[in-house]
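[1] next one to model:
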Amino acid sequence: MGLKRRAALALMLGAALGLGACGKPAGQGGSSGSGVQLGGPFQLTDQTGKPVDQGLLKGKWTAVFFGYTYCPDVCPTTLQTLGSASDLLGARAKNFQVVFITVDPQRDTPSQLKDYLSSSSFPRGVIGLTGTPDQIAKVAGEYKVYFQKSGSGANYSVDHSSAIYLMNPHGDFDSVIAFGLKPEDIRDQIAKAMGKQG
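    Now for the predicted structure:
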């Protein structure tokens, strides 16, 4: 598939799954009932500087969210909501993790991610991932995530898709968690998915 066609597909799916300008409210996302496959292999670096790949998605239910640490509203709000949803899962939370993948690798170094994700209002044990611009573009393409730098200078922002991707313990895509849901609704969606797989 050519680069222009991939970019058009990413824009189309981004519109369907909700975009966040990290400064503007994002639209609602929806479940992928179209048979679209999301996710795939990646090589990234976590907030401790350790190289990781898609294998970290195996063994637990995972909420994958793309954003960046300089985001003023959508990203911290989403992470706080995921933290609350995880708490509401109770004992089932031991089988759930959150992975935050930056769309701003220029500023989001491992140490920047580590500092940012240490907030007590974010999910316990959240894994932050960064990489080279090419690595981030590749993983964003695997998840059909739209992102685009906006503005210039040190204070630029990054427009990006705001949906959360729920992956099953095999590392396969299960469903989209729409932006703007309450923690209770997210908890219910995750618990229902967990129940489907026994």
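
[2] make it CA atoms for all contacts and neighbour counts henceforth
    Will do.

[3] show me the residue at the heart of the chain, geometrically.
    Centroid-nearest residue in the chain: F65, 1.0 Å away (criterion: C-alpha atoms, centre = their mean).

[4] Proceed likewise with the subsequent sequence, for comparison:
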Amino acid sequence: MRSQALAAGLLCLLGALGPARGEPPPRRSAAALMDVLMWNREPVGGPFALSDQAGRPRTEADFRGRLLLVYFGYTACPDVCPTDLMEIGRALTLLGPDADAVQPVFITLDPEHDTAGLLAEYLPNFHPRLVGLTGSEAAVRRAADAYKVYYESSPRPGGGRAVEHSAFTYLMDRSGAYLGFFPPGTAAERMVTILRPHLTARPAAE
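    The predicted model follows:
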């Protein structure tokens, strides 16, 4: 992993400000989260409780037994998200039958707008097996924090919200443990090269 790839995945760097007395500490800046990922300073991934595009409750335990490609974004993202989702979909197509062992997951960072119905319309444009997850603002924030995702949203002048966010595709093993990430713009062919050894590796005994 190269530092420039990490830097490319962070769309905004914010300085950390000290909290006032009695207030919770501010959220970590994009630079601080980049440092965590670069040096593996903390665990990445963990429990979440969200719902999918069919309205069904989902937790991380539902995806055990498959490799996971986890991507955080939002449906109104103008360029980065659709580009990366397209490459994830292409990677699954290139894998052929082996793609059955890989589950792509899209977690929205704009749950107020990205309802289950909207995810159900949006995600098949990239791959029919993409699972979209949404939930309350608090539940989405917990999932994003677990994966060390930076994001901040703000209203657009013409309506809706813009979300500044890091754009990594996280690779998790069959037990939900973190294996690494693909930086934004990673080509499908590169993903397949990294995925294939994990597909042939024997799962650890439980």
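
[5] need the counterpart of the residue nearest to the centre of the first structure in the second structure.
    In the second structure, the position corresponding to F65 of the first structure is occupied by Y71, as judged by TM-score structural alignment.

[6] helices of the first structure, start to end?
    Per DSSP state H, the first structure carries helices over the ranges 3-17, 74-88, 110-117, 133-142, 183-196.

[7] how far does stretch 80-97 of the first structure sit from its chain's centre?
    Between the mean C-alpha location of stretch 80-97 of the first structure and the chain-wide mean there is a distance of 15 Å, by C-alpha atoms, centre = their mean, to the nearest Å.

[8] how far away is T134 of the second structure from A146 of the second structure?
    Applying C-alpha to C-alpha, to the nearest Å, the value for T134 of the second structure to A146 of the second structure is 15 Å.

[9] more neighbours: the two, which one.
    Shown here are T134 of the second structure and A146; by other C-alpha atoms under 10 Å, T134 has more neighbours (27 against 16).

[10] quick check: the more buried one touching A54?
    No. Contact criterion C-alpha atoms under 8 Å: T134 of the second structure and A54 do not qualify, at 10.6 Å.

[11] any residues in contact with both of the two?
    Contact with both T134 of the second structure and A54 is made by residues A116, according to C-alpha atoms under 8 Å, 6 or more residues apart in numbering.

[12] rewinding a little: so the match of F65 of the first structure makes contact with L109?
    No. In this structure, Y71 of the second structure sits apart from L109 without contact. The criterion is C-alpha under 8 Å, and the distance is 10.1 Å.

[13] who are the contact partners of the residue nearest to the centre of the first structure?
    Residues counted as contacts of F65 of the first structure (C-alpha under 8 Å, 6+ apart) are 98-101, 162-165.

[14] can we see that at 6 Å?
    With contacts taken as C-alpha atoms under 6 Å, 6 or more residues apart in numbering, F65 of the first structure has the following neighbours: 100, 164.

[15] next one: G83 of the first structure
    For G83 of the first structure, the residues meeting the contact criterion (C-alpha under 6 Å, 6+ apart) are 122-123.

[16] which residue in the second structure aligns with it?
    Structural correspondence for G83 of the first structure with respect to the second structure (TM-score structural alignment): G89.

[17] could you check how far its match is from P124 of the second structure?
    Distance from G89 of the second structure to P124 of the second structure, counting by C-alpha to C-alpha: 10 Å.

[18] E87 of the second structure and F182 of the second structure: what is the separation?
    In this structure, E87 of the second structure lies at 11 Å from F182 of the second structure, with C-alpha to C-alpha as the measure.

[19] shared neighbours of those two, which are they?
    When contacts are counted by C-alpha under 6 Å, 6+ apart, the set common to E87 of the second structure and F182 is empty.

[20] what is the aligned counterpart of A162 of the second structure in the first structure?
    Following TM-score structural alignment, the counterpart assigned to A162 of the second structure within the first structure is S157.

[21] now do its match against F147 of the first structure, distance only.
    In this structure, S157 of the first structure and F147 of the first structure are separated by 10 Å, where distance is defined by C-alpha to C-alpha.
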